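J.: A structural model of the following input is requested.
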Amino acid sequence: MQTDFYVDEWRVGQAMAGLDEGTAVYLAPTQQELATFLFALGGRRHELRNLNLHESLVPLGWAGQPIAYFLRADDAAGLAHLQQVWGDAAEISTTLRGFTQLTIASAPATPPPLAHFGAEIALVEVQTAAHDNQLQVTLTWQATAVPTADYTAFIHLLDEQGEIVAQLDRPPAGYPTADWRPNERIRDTFTLPLISYTTLRTGFYHPHTLQPLGVYEE
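T.: Next up is the predicted model:
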C-alpha cells in the first residue's frame, strides 16, 4: 500500500511536538490532509487545533501559557492579522520550509468575566471602535467547558425604546464553538453600521432551536 508523505508537514509536526507542554498550538488554514502532522505529533496530537484564521478572529490560547501559530508561508493576510493582534509580543520564524511560525511567550491574564452564557462560554471583554462609518465590536470569550454545539453569536444595537437599530448574527469566524476547549480564549471582531444607539446586547444562541445561552448588555 502506497502512503503519501509530506516532508514539510512532517517537519512542522515535529516542531509542534517539540514545544513545551501547555503550549496552545494552532495550524491555519484548515488542512485537507492532517495525517502527517498528527503522526509527527504522536501522543500530543490532541493539542493541535486546525482552523481558518479569519481576518476578524484569533484564538488567544490559555492565560500564562505560550502560543504557537503555524501558517502557510503564502498566508500574508493571516500573518498580518496576528501581528496586528500581538504586536511586539510576537516572535516570527521562517525556518520551516513552506510555513511561518509565530510564537507568543506567555498569553496575558484573563479579566474577570462580564457574563456567562450557560455553563459553556464566558464573555471576558468588550471593546468598541468607530472607523469609516462602521462600528467595530471586539468580543473576547473564554470557554468554561467544551461547548456542545456550534453556537451563533449575535450583537444587537438598541435605541432608547429598546428597538433593534442594527444587528449582526453569525458563528465565530473560522473557529466553531464546538472546537473550543475549556479555558481557551477566543477574540472576534464584528463590524456593524455606525449608527446612534443606547444599548449594546450580545450573546449566543443555538443555530437550530434558536434557544439563547444568555445575554449581556452595556
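J.: from here on, just use CA atoms for contacts and neighbour counts.
T.: Will do.
J.: in space, what's closest to residue 57 - neighbours in sequence excluded?
T.: residue 188 (4.2 Å; CA to CA, 6 or more residues apart in numbering).
J.: just checking, what packs against the helix or strand containing the one you found?
T.: Secondary structure from DSSP states H and E places residue 188 in strand 185-193. Helices and strands touching strand 185-193, as assessed by 3 or more CA pairs under 8 Å, 6 or more residues apart in numbering; DSSP states H and E, comprise strand 57-61, strand 134-143, strand 164-170.
J.: other SSEs contacting the second one?
T.: Counting contacts by 3+ CA pairs under 8 Å, 6+ apart, strand 134-143 packs against strand 121-131, strand 185-193.
J.: this one as well, want them side by side:
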Amino acid sequence: MLGNIIRYLDSVVARDPAPRSRWEVLLYPGVWALFWHRIAHALFQADLFFLARVVNHLARFLTAIDIHPGAQIGRNFFIDHGFTVIGETAVIGDNVTIYQCVTLGGSNPTNGVGGKRHPTLLDNVIVGSGAQIIGPVTIGRRARIGASAVVTEDVPEGATMIGLKARSTLVKAETWAKEFMPYGTPCKEPCEPTGGAQRVEDLEQQVALLRAQVEELISERQHAARENERW
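T.: The predicted structure follows:
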C-alpha cells in the first residue's frame, strides 16, 4: 500500500516541476480528489449510491473537483490544479494527466437511455487547461488535447488536437515520441496543418491583386471625372 502511494507521488513529481518533495504533492487538490474518488467508486460499485454521492459532494467541496463516483480511473491519474468535471461513464486509462478547468462531459442520448455518454481516455493522454471533451468519444493512447480545445469526435493514437472544434496537427515523430509533453500543447511545433504557410501566402497575393484592381478602378473614375469637367 505504502509502495503504491510512493510510486503515485513520484509519478506526479515526474510530470510537475513545481513540487520540491513528495510532501508538497500531498497538498495537491487533484491528489485528494482521486483519494476520495477511490472511496466513492467502491461504494458505487457496491450499489451504495447515496453514500457514494455523499463522498463525492464532500470531495467536491474540499477540492473544487467533481468526479462522478461511477467514473472508472486507472493508475497514476493526475489532475493539476483542479476545477475539473468528470462524468459518470467516463473511462480513464493509466498515466493520464489533466490540467485545470477540463470537462469530460456527456452527450444527450437520443434514445433517452443513459448508457455510455462520456469520453474514454486511453493510457498516457494529456489534456490541456480549459479543454472540453464531450460525448462517448475515444481519445487514443499518447494523444494530446491542447488548451481550450473542443473535442467531439474520436482522436487517433498520438494525435495533437487544437482549436474549436479541435482539429489534428501534424507533429514531428520526435515530439510524439517524448515521454511527456507538458500541458498537452506543443510549443515549438506548427499549430496548423501542412500547407498553412502556403495558404497564407496565397491569401496575401489575392489581397494584393484585389487592392491593385481597386486602385485601378479609382484611377479610371478620377480620369473620367476630369474628362467630364473639360467638356
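J.: mind checking the TM-score on these two?
T.: TM-score for the superposed pair, counting by TM-score structural alignment, normalised by the length of structure 1: 0.24. Supporting figures: 96 aligned residues with a CA RMSD of 6.2 Å.
J.: on that earlier part again, give me the angle between the strand holding residue 188 of structure 1 and strand 121-131.
T.: 40 degrees (axes from the mean of the first three to the mean of the last three CA atoms, to 10 degrees).
J.: so residue 15 of structure 1: helix, strand or coil?
T.: Assigned by DSSP: H, G, I helix; E, B strand; the rest coil, the conformation of residue 15 of structure 1 is helix.
J.: surely residue 58 of structure 1 and residue 141 touch.
T.: No. Residue 58 of structure 1 lies out of contact with residue 141 (CA atoms under 8 Å); the separation is 11.0 Å.
J.: what touches both of those two?
T.: Residues touching both residue 58 of structure 1 and residue 141 (CA atoms under 8 Å, 6 or more residues apart in numbering) are 186, 187.
J.: host element of residue 9 of structure 1?
T.: Here residue 9 of structure 1 is assigned to helix 7-17, by DSSP H and E.
J.: which elements pack onto the helix or strand just after that helix?
T.: Under the assignment DSSP H and E, the closest C-terminal helix or strand after helix 7-17 of structure 1 is strand 24-28. With contacts taken as 3+ CA pairs under 8 Å, 6+ apart, strand 24-28 of structure 1 sits against strand 48-50, strand 67-72.
J.: which of the residues in the last one are buried?
T.: Right, strand 67-72 of structure 1. The neighbour-count check on strand 67-72 of structure 1 (16 or more other CA atoms under 10 Å) flags 67, 68, 69, 70, 71, 72 as buried.
J.: and the end-to-end length of stretch 13-29 of structure 2?
T.: Using CA to CA, to the nearest Å, the gap from the first to the last residue of stretch 13-29 of structure 2 comes to 14 Å.
J.: stretch 142-152 of structure 1 too?
T.: End-to-end for stretch 142-152 of structure 1, by CA to CA: 15 Å.
J.: could you do stretch 132-151 of structure 2 as well?
T.: 6 Å.
J.: try stretch 100-115 of structure 1
T.: OK, stretch 100-115 of structure 1 end separation, CA to CA: 36 Å.
J.: also stretch 152-167 of structure 1?
T.: First-to-last distance for stretch 152-167 of structure 1 - CA to CA - comes to 13 Å.
J.: tally of neighbours for residue 38 of structure 2?
T.: 18 (other CA atoms under 10 Å).
J.: residue 127 of structure 1 now?
T.: 10.
J.: can I assume it is in contact with residue 135?
T.: No. Applying CA under 8 Å, one finds residue 127 of structure 1 not in contact with residue 135, separated by 10.3 Å.
J.: overlap in contacts of the two?
T.: Counting by CA under 8 Å, 6+ apart, nothing touches both residue 127 of structure 1 and residue 135.
J.: compute the first-to-last residue distance for stretch 202-217 of structure 1.
T.: One end of stretch 202-217 of structure 1 to the other measures 7 Å (CA to CA).
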